[in-house]
Every structure is written in C-alpha cells, then in structure tokens.
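**Student:** sharing a model that was predicted from the sequence below.
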Amino acid sequence: MARRILSVLPFGVMALVVVVDVTAGSGVGLLPLISLGPAFSGLVGGWRRTLAVGLLSLLLCTALGWYDGLLDSRREYTALASVAGVTAAGLLASVNRLRRERELASVRSIAEVAQRVLLRPVPRHAGHLTTAVAYTSAVAEARIGGDLYEVTPVPDGVRVIIGDVQGKGLEAVETAAVVLGAFREAAPEEALLTEVGARVERAMERELNGEKFVTALLVDISPEYGATFLNYGHPPPMWVPSHGEPVFPEPEEYALPLGLTAHGAEGPKPFHVDFGPGDQILLYTDGVTEARDADGTFYPLGERAGLLADADPERALAALRADLERHVDGPLHDDAATLLLRHRS
C-alpha cells in the first residue's frame, strides 16, 4: 500500500501545483514546487521513471510559465533550474537506491541459503514418530533467526534438539551451526543423552570460546521407554496425552544454557515422561510463550492445545501459528519455532 502511494505521489503533487497555479494565478509563486515531482519519484522505481517524471515536470513548468506570461522572466528560469537540479539529484538517489536494493537482495539470498543448509527440513516420519515444524524469524530483513532444531532417527528411537541462540541474524548462524553439527554427529553415536549434551557443550567451548550461549532441550524418544528430556535452561515441553490435559514437565532443577555449563556448573539431570501411542509433544522456543497481546498478556499455550487436534501435524502447527499472530495482532517480535512430535499408534 505504501509503495503504491509513493508511486502516484509525484503525479499527484504536480497535478496539485498545476491546479493551484491555474486557479490562483502566478502571484502565488508555486511554480518551483513542480520540482517535487521528480524529487518524490526517486523514492520508488528506476532511474528511467525518475527521468521521465523530470522531463514531464520541465514541460509543465514551461507550459505554466507560458500561461502565466513568465517565459522570459527570472522566475521562470529559476523554476526551470530548480526542476533540472532536483531531477538530477533524483536520478543519483534512484541509482544509489537500486544499487543498495541489489546488495540487500544478495544478502537476503545468502541468508536464506544459510538458513536452509542449517535448518534442514525435518522428516515427516522419523521412526515411530510423525513430525512437523514451523519457524518464524523476527528479523524479516535477513529472513534468518536465532532458533534451531533437528530430528535424528537412531537405531532405538529418535533424538531431537530444539534451541534458542543468544543473538539474531547472521551472528547467530555460527553458534547454531556449531550446536547442530555437534548434535548431528553425537546423536547416533552416544548411548546416553547426557553424553550427547556433553559433546555439544565441548564443541561450543572449543569453537566459540564461551562467547555465546544457547538454551536448548534435548529429547530421546523410544517406542518402549517413552521420552527422556535434558533441559539446558529452555522452556519446558508441552506433553499432550491422548486422553487428558496438556502437561509441562520440568526438571527438579534447571541447568544453565549450553555454553555456560563448562565453567564449573553442574549439567542438567535427565527426566522422563511416559510418551505413548496417540500422545503429542510440542517443543517450542520462548518466542511463542513470551509473545504478548496489547494488554501485555503472555500467549496461553496450554489453553491452545486443542489447536493441535488436526490429523495433519503441519496444519495443526499452522493453526497454532495463526492463533499466535492473532494474539499479538501482528508480526512476532521474537523468533518463534515450534516442533510437533506425534507417537504413531
């Protein structure tokens, strides 16, 4: 809408000046304001459009000078010089704007490729689970954010990670790449989930030198033993049993985020839920639960668990995301990732 207004603004301004000049007469002295046409034209479109508007404004300025009897006057020459000067400035501004837009498009393209490589699509079916993911970055200009996730099938089940990196944009990519690379390597190799977490921690200490941290939730899910969680300062999962109310299982004591436990702090203790056929687990980042409405009320995720009842997990997450955007009445102010895990009967 704003771009459409800017597109017609140069012609509207010039038309207004013409109408006022013809109606009120030359004594008003609005003739130099014809130069506003090419001035506004440089805000949108290419240099050819700006040049065309500039030539049109010169013609209008000449026609009004003839109508007002000012063709050989200093006022007419001053107005024509103003139009020519503003047109030249508009052309330079248009060329520079187009160059910056091309550079920004290149950065966006690189960011999108980095995001796709970093956050690979989760498998729709992983072992005994059906999975779906939804992710919205708050950094619309870069289209890349600070949340991460991965679903890795292993011989005796599925291992999952979801996390929230300190910082956003391209600075968060390096941290997320270290965490996901270490998790993808350790998840199929380590027997214990705590060892997977320890390897991710060591990778962060080695690669990032303690400069970044990540809140994360690691999950080990098997058909026989349910779900085991390892929480590094991350929001609790939402477990939705097939028959019953949603539950937010939490550890007895929260641990520090990844990247901080290497400084002598004790790591997290695993905790367990009886995740069985027909159950669902929703993993999410704090961009979901900390989203506020106009009154400052946080998003009531537990009350919205019914939105996950759709048989298609992707449609279920889409419904949840749409409800979240209605809650905040607009775009989100923080990255928000949701990962839905369903135990297939």
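**Tutor:** On my side now, so go ahead. Numbering: from 1, shown residues only.
**Student:** going by C-alpha atoms from here, please, whenever you check contacts or count neighbours.
**Tutor:** Noted.
**Student:** measure the residue nearest to the spatial centre of the chain to Leu56 for me?
**Tutor:** Computing the C-alpha centroid of the chain and ranking residues by C-alpha atoms, centre = their mean puts Ser137 first, at 2.2 Å. Going from Ser137 to Leu56 by C-alpha to C-alpha, to the nearest Å gives 43 Å.
**Student:** again with Phe11
**Tutor:** Phe11 is 9 Å from Leu56, by C-alpha to C-alpha.
**Student:** quick one, strands of this structure?
**Tutor:** 125-126, 129-136, 147-154, 157-165, 214-222, 226-232, 238-240, 271-273, 280-284, 336-343 (DSSP state E).
**Student:** make JSON lines out of those and add mean neighbour count.
**Tutor:** JSON lines is the format used below for the strands of the chain (neighbours: other C-alpha atoms under 10 Å):
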{"stretch": "strand 125-126", "mean neighbour count": "16"}
{"stretch": "strand 129-136", "mean neighbour count": "20"}
{"stretch": "strand 147-154", "mean neighbour count": "23"}
{"stretch": "strand 157-165", "mean neighbour count": "24"}
{"stretch": "strand 214-222", "mean neighbour count": "25"}
{"stretch": "strand 226-232", "mean neighbour count": "23"}
{"stretch": "strand 238-240", "mean neighbour count": "22"}
{"stretch": "strand 271-273", "mean neighbour count": "15"}
{"stretch": "strand 280-284", "mean neighbour count": "24"}
{"stretch": "strand 336-343", "mean neighbour count": "24"}
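**Student:** put this next to the first one:
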Amino acid sequence: MRFRRWSMDRLFERPSGRGLVAVPLGLIVVITLVDLHSPTDVHLGPLLVIAPALTASIAGARLTALVGLLAVGAQVLIAVLHGGLTTSNHISQMIAITLLSALIVLFARARDRRSRELNRVRSVSEAAQRVLLRPPPRRVGPLRVAWLYVAAGDEAKIGGDLLAVARAAHPSTRAVIGDVRGKGLASIGEASVVLGAFREGAHRHALLPDLVAAMDDSVTRNLEEVADTEHDAGEHFVTALVLDIPDEGGHAEMVTCGHPPPLLVREHQVTELTTRNSAPPLGMGVLPDAPLRADRFAFTAGDYLVLYTDGVIEARSPTGAFYPLAERLASFPSLPGGGPDSLLHHIHRDLLAHADGQLNDDVALLVIERVPTRHLLRPLLDGHPMTDRAGAHPDGAPPSEAGERGI
C-alpha cells in the first residue's frame, strides 16, 4: 500500500490533476468510438494527441506519458478494427501521435523540473523573510500586541515597511514602525538595516533619544551599502516612529522621525498624538546638533495605540479619496472592547472595503493595548510581568487571522 500511494502521488504530482484527468481519458474513449463508427475515409485518430496535451496542463510528466501511451494504443485499435494496421495512412498517424506525445512529455518534464526549482527558491525566500521580519510577541510585559503586514510585491511577505517590538532592561517595551522610501522587494535590504539597528540598540540604551540617535548613526553608515543606488543615489531614507512604554507609571514616550503620528484610543475617543520634537527621517545624517527630545503622553490601562505606515492612510477609494483612519476608528461600534486583535480586524476589513480590495503600497499596522493589572496572567517577577515568548493570546484564543496573514 505504501508503494502504491507513492506511485500515484508521483504520477499526479499536481493535486489539481486528480479529478480533471478524467477529461483526457474521456476524450480518448469518445474519439475512438466516433472514429470506429465513421466511414473509412474519415480519420479522427490524429485528434487523440489532444489527450496528452490536456494532461500536461493538469498533471505531471508521468501521467502525461501514460495518457500518451493510451492515445497511441487507441490509434492502434482503430487501425486494427478498420483492417488497415499496415497501411501507410495508419502507420503515419501512429508515428505522428507517438512523436507528438513524446515531445509533450519532454516539455512536461522540463516544466515540472522548473516548478520544483521555483518552489525551493520560494521556500528559501519565505524563510529568509520570516527571519528578517520576526513576528512581534503577542504578549509582552503589561501589553497585548496585534499586527498586520501586507506587502505590495507579488509573492512577497515583506517589503519596504517594517515593525518590531523588543524588551528593554529597565523594564519597558520598545516598539518601532517605519517606512523605507520605495516599496516592495527592492526595499527589503534597507528595512533590514533599520530592524537590525533597533533590535541591537533597544537593549543597550536606557533613554529613547539615545536609541534613536544610535539607529540613525547605524542606518546612515549602512544604508548605501544595501540600497539600490543605480537610479537614485543619495536619496535613501527611512521614516520611523519609535516608542518606549515603561511597565509602570501609566505613560509612554515617542520619537517621531518624519513618520505619521500614532493614534491613541481611549474610551471611544481617538486622539492623534502630534509631536513637539520631530526629527528628520533616519539615514539622512542630519539629526539636529541639540540632543533629541522624546514626547511623553499618558498611556494607561485600557488604552490602545494604533501605529501605521502611510500605505494605510494613502490607500485610495475608487473615487480617489484617501482612507481616513482616525475618523473610521471613532466610528467602529465595538471600539475598543474586543482587544487589539478585534480592533486590528476592524481596521483591516474597513481598509479593504475602502480601497475596493486593491492595496497598491506596503501596509503595516501595529496595535498595542495596555492591559489592566487584574488581567495579567503572568506572575510578577522582580517587579515586572514576564513576556509570553510563546506568543499565546492572553485570553487563550488562537492567534489573530490578520496577524498570521501579515507575515
């Protein structure tokens, strides 16, 4: 039984061919019967070559070869029953079907080999992309996190947008969301530089402005090495929003480097957190001589932060209108009781409806909720909750559908 299962799997190779293979087999039967009941001067045998040609489009080379043999056998049967197996007409038809079937099988083998190579390349590419943009933990300290990532490039999991969450030692949680100039696969190298600088610096620098300054220095030094400078040398930069959310104190800090401001959701009230100390985008090497200053704002239990890239607010409707994220957030009827997963699901669904399902730019969304102390499931250790590194939902629910699709 094991050998038989292996043989059939190798024959079909493409699961979609299991049911459709009845079509070419039926054609062989129909063409054979019609030819046998037609006058002797009517020759339908050459049409049998359609069967292996159809099989090649829905199944693998082995099944194509098998159907080709059946087509040749059907032509032999027609010749025998018509009493002319050795006639030049039937011999030429059998030779033609045999040669054409052999050519079709060769093309099918070449296609299958290329398909296997592409599948291997795709699997390696997806693994590399998952390593680069590691999914943020769903529970970190006193926070619950939900995220969405949609790349503009075909077959791509990531593009020019970036997001990450990391723990700091003091204790607090750091988060970054950013947008590389450009979009799609061409921006992956530049996004990797920013993510690497953030992950390295998040644990080293106690103050948020120091972290941002270190990120800018690293990005400025390394960006030109990975950027595509063939057409636009010297014009590479990354907008970014970097957050620091202490476990205690009911507040958070942010440094905005040319990035759209976050939205604070508190009891159905949506507030745009405009910055008073904006910095230029990362990688331009023009940070002000004066030390960077972080903006502090209240972020208490039950509050939500919505971080996003310009691919969200610049998504256009069929009439050309931009997506009004803040207005739409305030209009959601279930806001904010369902947790970050529910809020993210509402935004994603509403965004797709607004854009008629067509998102032409990379999209990244990060929703962060500060959980009330009574809802923390993890015990306190040295004064701060432990991070749930397994990524389990604090309410025991499975991971959000949006988060799983985003990466």
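**Tutor:** Now that the structure is in, tell me what you want to look at. On a predicted model such as this, the values are computed, not experimentally measured, just so you know.
**Student:** before we move on, back to that, the residue nearest to the centre of the first structure matches what in the second structure?
**Tutor:** Aligning on TM-score structural alignment places Ser137 of the first structure opposite Ala151 in the second structure.
**Student:** Glu101 of the first structure: which of the strands of the first structure is closest?
**Tutor:** Distance to Glu101 of the first structure, taken as C-alpha to C-alpha, is lowest for strand 129-136 among the strands of the first structure, at 23.0 Å.
**Student:** ok and that closest one relative to strand 280-284, angle-wise?
**Tutor:** 30 degrees (axes from the mean of the first three to the mean of the last three C-alpha atoms, to 10 degrees).
**Student:** superpose on the second structure and give me the mean offset of strand 129-136 of the first structure.
**Tutor:** Comparison of strand 129-136 of the first structure with the second structure after fitting gives an average deviation of 2.0 Å (mean C-alpha distance after the TM-score superposition for the first structure).
**Student:** run through who's touching that strand.
**Tutor:** 122-125, 145, 158, 313-314, 317-318, 321, 332, 335-344 (C-alpha atoms under 8 Å, 6 or more residues apart in numbering).
**Student:** show me the longest helix that occurs in the first structure.
**Tutor:** Longest helix in the first structure, counting residues (DSSP state H): helix 74-118.
**Student:** for the equivalent of Gly181 of the first structure over in the second structure, give me its contacts.
**Tutor:** In the second structure, the residue matched to Gly181 of the first structure (TM-score structural alignment) is Gly196. Not one residue lies near Gly196 of the second structure by C-alpha under 8 Å, 6+ apart.
**Student:** how close does Gly196 of the second structure sit to Asp216 of the second structure?
**Tutor:** Taken as C-alpha to C-alpha, the span from Gly196 of the second structure to Asp216 of the second structure is 12 Å.
**Student:** repeat for Glu224 of the second structure
**Tutor:** Counting by C-alpha to C-alpha, the gap from Glu224 of the second structure to Asp216 of the second structure is 13 Å.
**Student:** and the two? which has more neighbours close in?
**Tutor:** Asp216 (26 against 17; other C-alpha atoms under 10 Å).
**Student:** which residues does that one contact?
**Tutor:** Contacts of Asp216 of the second structure by C-alpha under 8 Å, 6+ apart are Leu282, Gly283, Met284, Gly285.
**Student:** let's see it at 7 Å
**Tutor:** The contact partners of Asp216 of the second structure, taken as C-alpha atoms under 7 Å, 6 or more residues apart in numbering, are Leu282, Gly283.
**Student:** same check, this time on Glu253 of the first structure
**Tutor:** By C-alpha under 7 Å, 6+ apart, Glu253 of the first structure has no neighbours at all.
**Student:** and if we set it to 8 Å?
**Tutor:** Pro268, Lys269.
**Student:** what's the answer for Pro46 of the second structure, then?
**Tutor:** Per C-alpha under 8 Å, 6+ apart, neighbours of Pro46 of the second structure: Gln93, Ala96, Ile97.
**Student:** what's the counterpart of it in the first structure?
**Tutor:** Checking TM-score structural alignment: Pro46 of the second structure goes with Pro32.
**Student:** what about its match, distance to Val22 of the first structure?
**Tutor:** 14 Å.
**Student:** which residues of the stretch 151-300 of the first structure fall in helices?
**Tutor:** Ranges of helices within the stretch 151-300 of the first structure are 170-186, 193-208, 286-289, based on DSSP state H, counting those that start in this stretch.
**Student:** as TSV, the ones you listed with distance to Glu141 of the first structure would be great.
**Tutor:** Below are these laid out as TSV (distance: least, C-alpha to C-alpha, whole Å):
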stretch	distance to Glu141 of the first structure
helix 170-186	11
helix 193-208	26
helix 286-289	18
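**Student:** quick one, what contacts Val158 of the first structure?
**Tutor:** Here Val158 of the first structure is in contact with Ala126, Gly127, Leu129, Val151, Thr152, Asp220, Ile221, Ser222 (criterion: C-alpha under 8 Å, 6+ apart).
**Student:** the fourth one contacts His125, correct?
**Tutor:** No - taking C-alpha atoms under 8 Å as the definition, Val151 of the first structure is not a contact partner of His125, at 10.0 Å.
**Student:** neighbour-wise, which of Phe11 and Leu56 of the first structure wins?
**Tutor:** Neighbour comparison, Phe11 of the first structure and Leu56: the larger count goes to Phe11, with 20 against 17 (by other C-alpha under 10 Å).
**Student:** where's the more buried one relative to Gly145 of the first structure, distance?
**Tutor:** 40 Å.
**Student:** fine by me, thanks again.
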